[in-house]
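Visitor: Structure for the following, please:
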Amino acid sequence: MSDKPLLEDEDILRLYAGGVRDFTGYELSINQIVNTNLSGVNFSGLDLSESYLEGSNLSGANLSGTLFNSACLDGANLSGANLTDAGLSMATLWNANLTGANLTGAYLGSAEIARSNLTNASFIGANIEHIFLKENIYRNTIWIDGSIRNE
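Guide: Model (predicted):
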């Protein structure tokens, strides 16, 4: 347990509005942050499982090693986000923008990625066991084995 306080939705938004971008070391409880700009935020290594971040802008965010298990990231902008080694088991990413996102080594077991833009995203070494993929845009997408997908 961190010696920093537990931050909930309103605390996170207030600190972000005040210029804070690095939330590592905090304990976060995100219940419902919807259609909110959190671009460039650093949530690396945090447990955000079961968070609801629908439609939020997480572009350029450092989310490496972050746990998003069973999280809702539908409609989220994750363009350019670092999701290296992130845990996204059973997460939903419908209509998400993953353009240029780095998902190298991410765990995507039983996740749902549908109608999302995966242009220039990297999935090298990601675990996609039982993943649901449907109607995604693949342009220069680097797949788990290093092959390039264009569909």
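
Visitor: Only C-alpha atoms from now on, for both contacts and neighbour counts.
Guide: OK.

Visitor: Name the SS class of Leu15, please.
Guide: helix (DSSP: H, G, I helix; E, B strand; the rest coil).

Visitor: how many other residues sit next to it?
Guide: 14 (other Cα atoms under 10 Å).

Visitor: what does Gly40 give?
Guide: 17.

Visitor: so what's it up against?
Guide: Taking Cα atoms under 8 Å, 6 or more residues apart in numbering, we find Gly40 in contact with Arg21, Leu58, Ser59, Gly60, Ala61, Asn62.

Visitor: Another for comparison:
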Amino acid sequence: MFDNKLLKGYAAGERDFSGTDISGANLRDCNLSSINLSGANLRECNLASSNLCGANFSTAKLIKSDLGGCNLRDSDLTGADLTGAHLGAADLTGANLTGANLTGALLLCADLRDTNMNGANLSKSNLYGASLSNVNLCNALLENANLIDANLEGRINLINASVTGAFFKVSTLGADLNGANLSKANLCGANLSHSNLTNADLSLADLEGANLSEANLTRANLTGANLIGLDLSGANLTEANLSSTDIVGADLKNVIFCNTIMPDGSIFSSN
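Guide: From the prediction side, this is the model:
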């Protein structure tokens, strides 16, 4: 079988296995650090608990592969297809996932700190308990993703990301969400204090009990959003759209209103 040939070749010092077809191979618990499997077909492979540090999987097909518990630190997964892959508890610190397809992937408790996921598709992925500190999610798709208990501390970049229908129950303190599409997102209880939400789309989002104190919501679209009990103290709502929002019990202390469209459709400036 080709998996045995690969292991023998690797043991002999070979590292370039780009473009090979090892779909369904069992490579569990193997040391394959710095291997080059770019463009390879690894569909439904078992790579669980393997050492893949610094490996090159760019444009590889890893559909429904088992990468649970793997060491993928500093690996290159640019443009890789990880649809439905299992990456639970995998260490992806510093990995490059630019343009990767992670639709429906399982990333429970995965370590994604300092990863580059620019333009990655994480729709319907499960990121429960994952560490996303300092991750670059610019232009990423997180539609209907599960981010319950995910750790987003530190600076996270969600500029122009789309998280329609995603479920958050996390702290994103100080996050850069400039232009992010958060339409219909469940952000109940989320901590978005001091975050940059300039030009963000929060229409129909559920922000009940969330903390947006000192946040920058300049030109943000909050049409129809649930803002019950929301902490907006000190927030900047310059030219924001609050049409048809429910702000019962919201903390509006020291909020900056400037040409802000209020829930009743009127335009209001606080000074």
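
Visitor: re the thing from before, could I get the contacts of Gly40 of the first structure in CSV, plus columns for distance to Ile148 of the first structure, neighbour count and secondary structure?
Guide: Formatted as CSV, the contacts of Gly40 of the first structure follow (distance: Cα to Cα, whole Å; neighbours: other Cα atoms under 10 Å; DSSP: H, G, I helix; E, B strand; the rest coil):
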residue, distance to Ile148 of the first structure, neighbour count, secondary structure
Arg21, 33, 18, coil
Leu58, 25, 26, coil
Ser59, 23, 23, coil
Gly60, 22, 19, coil
Ala61, 24, 24, coil
Asn62, 24, 23, strand
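
Visitor: farthest-separated two in these?
Guide: Greatest spacing in those, by Cα to Cα: Arg21 and Ser59 (12.5 Å).

Visitor: quick one on the thing from earlier: which of the contacts of Gly40 of the first structure are also in contact in the second structure?
Guide: Checked against the second structure using both residues aligned by TM-score structural alignment, their matches' Cα atoms under 8 Å, the contacts of Gly40 of the first structure keep these contacts: Arg21, Leu58, Ser59, Gly60, Ala61, Asn62.

Visitor: So what does the third one match up with in the second structure?
Guide: In this case it means Ser59 of the first structure. Alignment note (TM-score structural alignment): Ser59 of the first structure maps to Cys53 of the second structure.

Visitor: who's in contact with that match?
Guide: Taking Cα under 8 Å, 6+ apart, we find Cys53 of the second structure in contact with Leu32, Ser33, Ser34, Asn71, Leu72, Arg73, Asp74, Ser75.

Visitor: number of nearby residues for the last one?
Guide: What it means is Ser75 of the second structure. Ser75 of the second structure: 25 surrounding residues under other Cα under 10 Å.

Visitor: who touches the aligned partner of it in the first structure in this structure?
Guide: Under the alignment (TM-score structural alignment), Ser75 of the second structure pairs with Ala81 in the first structure. Residues near Ala81 of the first structure by Cα under 8 Å, 6+ apart: Leu58, Ser59, Gly60, Ala61, Asn62, Leu63, Leu98, Gly100, Ala101, Asn102.

Visitor: Noted, bye for now.
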